[in-house]
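Q: Okay, predicted coordinates and the sequence, questions at the end:
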Amino acid sequence: MSYFKHPLADVQAVNIGKDTKIWQFAIVLPNAVIGENCNICSHCFIENEVSIGNNVTIKSGVQLWDGVTVEDDVFIGPNVTFTNDLVPRSKVYPGAFKNTKLKRGASIGANTTLVAGIFVGAYAFIGAGSVVTKDIPNYTVWYGNPAVHKGYITKDAILLDLQLIDKETGKHYQLIEGVPIAI
């Protein structure tokens, strides 16, 4: 085994990359796929049809349900809630669960809820406590209930306002093919 599993974790999956750490009271079902160098904190649940890339951090209390795909370098804060059924009923199952995808480098703040079937763009940033009800474009900042577009963010995590200005330095940016670039 080239990954670390805490003795109190229940890991049934076999497709787990090297240097990944899975902490106590985490449960990983048999068909889940987890990349290299991930950190799965305590009290997480990862269902069967879940794919997690490399260098992903999933903080405590997160459940990843069937249909969730997490690309490389994503951060998922504590107690983030995913859903996979838009009209849930007890003992009634959809023909297929909705798919939710977090693109490379996205960051999801603590206690955020993501409604089933959304796409969170590359390097997007969602503030803590948000409720995400629609797709989030690459390099954008969203927060609130429901989450509202509040600005932009660079690949290097520099927060920009809606006018693409870094309020700390006053530096101006422009979008080039959807990516904030300093001008």
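A: Perfect, thanks for sending it. Numbers count the residues shown, from 1 in each chain.

Q: make it CA atoms for all contacts and neighbour counts henceforth
A: Noted.

Q: center of this protein - which residue?
A: In the chain, the residue lying closest to the centroid (CA atoms, centre = their mean) is Ile76, at 4.6 Å.

Q: And the longest strand that the chain contains, how far out from the chain middle?
A: Counting residues, the longest strand found in the chain (DSSP state E) is strand 148-153. With CA atoms, centre = their mean, to the nearest Å as the basis, strand 148-153 stands 17 Å off its chain's centre.

Q: Can you name every helix or strand that that strand contacts?
A: Under the contact definition 3 or more CA pairs under 8 Å, 6 or more residues apart in numbering; DSSP states H and E, strand 148-153 sits against strand 140-143, strand 159-160.

Q: another structure for you, compare them:
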Amino acid sequence: MSTIHPLADVHTTEIGSHTRIWQYSIVLSGARIGKNCNICAHTLIEADVIIGDYVTVKSGVFLWDGTRLENHVFVGPNATFTNDPFPRSKEYPDSFSGITIKQGASIGANVTLLPGITIGANAMVGAGAVVIKDVPERALVVGNPAKVIRYIEI
């Protein structure tokens, strides 16, 4: 059974078993969240978001339409996801450029991810990095713009 804090605003029914959604979180109708996830306080999950199993989304993270988080992903506090490559007030694209985080990847605190990128399986993005292009599988990236500094052995 999932646990939804009474101060969360959850409109989807697609939530896996043993997932916890904490206070002041907003989850829109249509979002899909897997089992054994931890969605921390002060988060937003839009309707066209898919979250796999065993995912942690820390406080202050907003997941916009088109975002895909595969299994065993960690998203650190205040990581910024984007989905519009040319944002303008009151002008919307025909479709949004979502971000995909592959299985086992970790996103550090305060990372900024530009639209349409993919973070490879088991990759790690260091705190504060600004990711402007795809990150290879098992890469550790840091900085602005994010650069590969080494590869992680599994």
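A: Looks like it came in fine. None of these values were measured; they are calculated from a predicted model.

Q: Pull the contacting residues for Ile52 of structure 1.
A: 33-35, 69-72 (CA atoms under 8 Å, 6 or more residues apart in numbering).

Q: So what does it match up with in structure 2?
A: Superposed on structure 2 with TM-score structural alignment, Ile52 of structure 1 falls opposite Ile51.

Q: ok, now Val92 of structure 1?
A: Per TM-score structural alignment, Val92 of structure 1 is aligned with Glu91.

Q: Enumerate every residue touching its match.
A: No contacts exist for Glu91 of structure 2 under CA under 8 Å, 6+ apart.

Q: Please report the distance of it from Gly116 of structure 2.
A: Between Glu91 of structure 2 and Gly116 of structure 2 the computed distance is 18 Å (CA to CA, to the nearest Å).

Q: What of Ile45 of structure 2?
A: 17 Å.

Q: Pick out whichever of the two has more residues nearby.
A: Ile45 (25 against 19; other CA atoms under 10 Å).

Q: Nearest residue to Pro6 of structure 2 in space, please, no chain neighbours.
A: Gln23 (7.0 Å; CA to CA, 6 or more residues apart in numbering).

Q: what about the one you found, how many neighbours?
A: Counted with other CA under 10 Å, Gln23 of structure 2 comes out at 17.

Q: Am I right that it is in contact with His42?
A: Yes. With contact defined as CA atoms under 8 Å, Gln23 of structure 2 reaches His42; the gap is 6.9 Å.

Q: between the two, what contacts are shared?
A: The contact sets of Gln23 of structure 2 and His42 do not overlap (CA under 8 Å, 6+ apart).

Q: Now for Ile15 of structure 2: which residues touch it?
A: 2, 32-35.

Q: Then Asn36 of structure 2?
A: Contact analysis of Asn36 of structure 2 by CA under 8 Å, 6+ apart lists 16-20, 53-55.

Q: what about structure 1, which of the residues you listed hold up?
A: Among the contacts of Asn36 of structure 2, the contacts conserved in structure 1 (both residues aligned by TM-score structural alignment, their matches' CA atoms under 8 Å) are 16-20, 53-55.

Q: Select from those the one having the most neighbours.
A: Neighbour count (other CA under 10 Å) singles out Val55 as the most crowded of the kept ones among the contacts of Asn36 of structure 2, with 25 neighbours.

Q: That one is in contact with Arg68, isn't it?
A: No. At 11.2 Å, Val55 of structure 2 does not count as touching Arg68 under the criterion of CA under 8 Å.

Q: From what I see, Glu71 of structure 1 and Asn54 are in contact.
A: Yes. Between Glu71 of structure 1 and Asn54 a contact is recorded at 7.3 Å, counting by CA under 8 Å.

Q: how far is the helix or strand containing Gln174 of structure 1 from where the chain is centred?
A: Taking DSSP states H and E as the criterion, Gln174 of structure 1 maps to strand 173-176. When distances are taken as CA atoms, centre = their mean, strand 173-176 of structure 1 is centred 25 Å away from the chain's centroid.
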